[in-house]
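Novice: curious how this folds, go ahead:
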Amino acid sequence: MLSQLAQTYAQAIYELAVQRKMLDAVQAQLELVTTAVAAHPDLRGFLEHPLVPPQAKKDTMTKIFAGELTDFVSNFLLLLIDKGRETILPAIVRQYVDIANKARNITVAEVITVKPLTPEQSRLLADKLSQVTGSRIVLKPAIDEQILGGVIVKLGGKLIDASLVRQLQSLKTVLAAREQTAV
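Specialist: Predicted structure coming up:
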């Protein structure tokens, strides 16, 4: 139910942002708000507390983000508070980003490596993934030293595991199978 509600709000604000030619600005401002709220647990708790009056929440948000948000985004946040929907803002923003990326033909690829990729490696990987998917690729890097080497790519519900750990596991399986047939 909440995910459907978040989808409805996200679709509505997306359509209005397109009409106003503010797609990028709205996304940046929504992400600014959700990042700030997530980074400050006291603020998040204040906004999510059911006994805090809506007007107090609206006043607080207006003061915190004064000069940072367009009237369009500010009014959207105040509407969410009026409707008691401020707790689903992170889900709305995720849905909005997904809708906007789909419209822009952008695919986000989570790339897991042992150490950060160089700019050249990032460009080459994004180019290769773009050739495969037919869409523009935005890399979302993550570091995981447990993969030992190589890369893991999560892309549109698919997993490409070219990590050293996976290759060693495959080798172990092949060797174990050969050992079984040799006996």
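Novice: from here on, just use CA atoms for contacts and neighbour counts.
Specialist: Will do.
Novice: element containing the residue sitting nearest the centre point of the chain?
Specialist: The residue lying closest to the centre of the chain (C-alpha atoms, centre = their mean) is Arg94, at 5.9 Å. Per DSSP states H and E: Arg94 is located in helix 89-104.
Novice: for whichever helix or strand comes after that helix, name the packing helices and strands.
Specialist: Next along the chain after helix 89-104, taking DSSP H and E as the criterion, comes strand 106-113. Secondary-structure packing of strand 106-113 (3 or more C-alpha pairs under 8 Å, 6 or more residues apart in numbering; DSSP states H and E): strand 136-143, strand 150-155.
Novice: what residues sit buried inside strand 106-113?
Specialist: Judged by neighbour count (16 or more other C-alpha atoms under 10 Å), strand 106-113 contains these buried residues: Ile106, Thr107, Val108, Ala109, Glu110, Val111, Ile112, Thr113.
Novice: want to put them side by side, so please do this one too:
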Amino acid sequence: MSAENTIVSGIAGRYATALFDLALDAKQIDVVAADMATIKTSLEESADLARLVLSPLVSRDDQARAMAAVLEKLGVSDLVRRFVGTVALNRRLFALSDMIDVFGKLLAAERGEVVAKVTSAKKLTVKQMEALTKELKSSTGSDVIIDAHVDDDIIGGLVVKVGSRMVDSSIRTKLQNLKFAMKGVG
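Specialist: Got it, this is the predicted structure:
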């Protein structure tokens, strides 16, 4: 499966596809991928940055200047800086996180990899990640990239989503199922 066969749509899809094509042409795909991961992490860790990106009250020029300063501090490549600058000037920063996700899907498809979204109650250890990657690789028959998230609401266990398949072994879901089953008793 190549990136050309990956279906993307909407604003995020169009922008991510454009960046992906630019990165391929410039032979900077790995650099851009690393930069996008850095930006995604920064968006997740900084409430102020997330507010800047999502706020319709901040002017496009202020968003562009602020993002340029942030990206300068993060040390991202010129290609990514120009891309995010264009996104800001076009008032599309609200979709930046989605653009990064779609870029990741395009990259995975180009490399013949499958992305597995894994949600756990606590951060997985390196050993757990390696075991999960190995298990998913044998299950899917493809190299697997794990997109790990922590959600303490699931109490324990894992929720794994690969493509349209999902395995939910979280304690929260098991408790909900038990609660539902108990309503029918008595």
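Novice: circling back to that earlier point, quick one: the helix holding Arg94 of structure 1 aligns where in structure 2?
Specialist: Following TM-score structural alignment, the aligned partner range for helix 89-104 of structure 1 in structure 2 is 96-111.
Novice: in structure 2, which spans are strands?
Specialist: Counting by DSSP state E, structure 2 has these strands, from start to end: 113-120, 143-150, 158-162, 165-168.
Novice: for the second one, the distance to its chain's centre please.
Specialist: Okay, so that is strand 143-150 of structure 2. In this view, strand 143-150 of structure 2 has its centroid 9 Å away from the chain centroid, taken as C-alpha atoms, centre = their mean, to the nearest Å.
Novice: same deal with the shortest one?
Specialist: Its chain's C-alpha centre lies 18 Å from the corresponding centre of strand 165-168 of structure 2 when counted by C-alpha atoms, centre = their mean.
Novice: on average, how far is that strand from the matching bit in structure 1?
Specialist: In the superposition with structure 1, the average deviation recorded for strand 165-168 of structure 2 is 2.5 Å (mean C-alpha distance after the TM-score superposition for structure 1).
Novice: which other residues reach that strand?
Specialist: With C-alpha atoms under 8 Å, 6 or more residues apart in numbering as the test, strand 165-168 of structure 2 has contacts from Leu158, Val159, Val160, Lys161.
Novice: what's the counterpart of the third one in structure 1?
Specialist: Just to be clear, that refers to Val160 of structure 2. Per TM-score structural alignment, Val160 of structure 2 is aligned with Val153.
Novice: my guess is its match meets Glu110, correct?
Specialist: Yes: contact criterion C-alpha atoms under 8 Å: Val153 of structure 1 and Glu110 qualify, at 5.6 Å.
Novice: that older thread, would you list the strands of structure 2 in a markdown table and tack on distance to Ala131 of structure 2?
Specialist: Shown next, in a markdown table, are these (distance: least, C-alpha to C-alpha, whole Å):
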| stretch | distance to Ala131 of structure 2 |
| --- | --- |
| strand 113-120 | 13 |
| strand 143-150 | 11 |
| strand 158-162 | 13 |
| strand 165-168 | 16 |
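Novice: and of these, who's closest to Asn177 of structure 2?
Specialist: strand 165-168 (11.6 Å; C-alpha to C-alpha).
Novice: mind listing what's buried in the closest one?
Specialist: Within strand 165-168 of structure 2, the residues that count as buried by 16+ other C-alpha under 10 Å are Asp168.
Novice: one step back: so which elements touch the helix holding Arg94 of structure 1?
Specialist: Using 3+ C-alpha pairs under 8 Å, 6+ apart, the elements in contact with helix 89-104 of structure 1 are helix 2-19, helix 23-39.
Novice: with mean neighbour count added, can I get those helices in JSON lines?
Specialist: Converted to JSON lines, these look like this (neighbours: other C-alpha atoms under 10 Å):
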{"stretch": "helix 2-19", "mean neighbour count": "16"}
{"stretch": "helix 23-39", "mean neighbour count": "17"}
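Novice: in CSV, list those along with distance to Leu175 of structure 1.
Specialist: Shown next, in CSV, are these (distance: least, C-alpha to C-alpha, whole Å):
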stretch, distance to Leu175 of structure 1
helix 2-19, 47
helix 23-39, 48
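Novice: for the match of Val160 of structure 2, give its distance to Thr133 of structure 1.
Specialist: Applying C-alpha to C-alpha, to the nearest Å, the value for Val153 of structure 1 to Thr133 of structure 1 is 13 Å.
Novice: right, I'll call it a day here.
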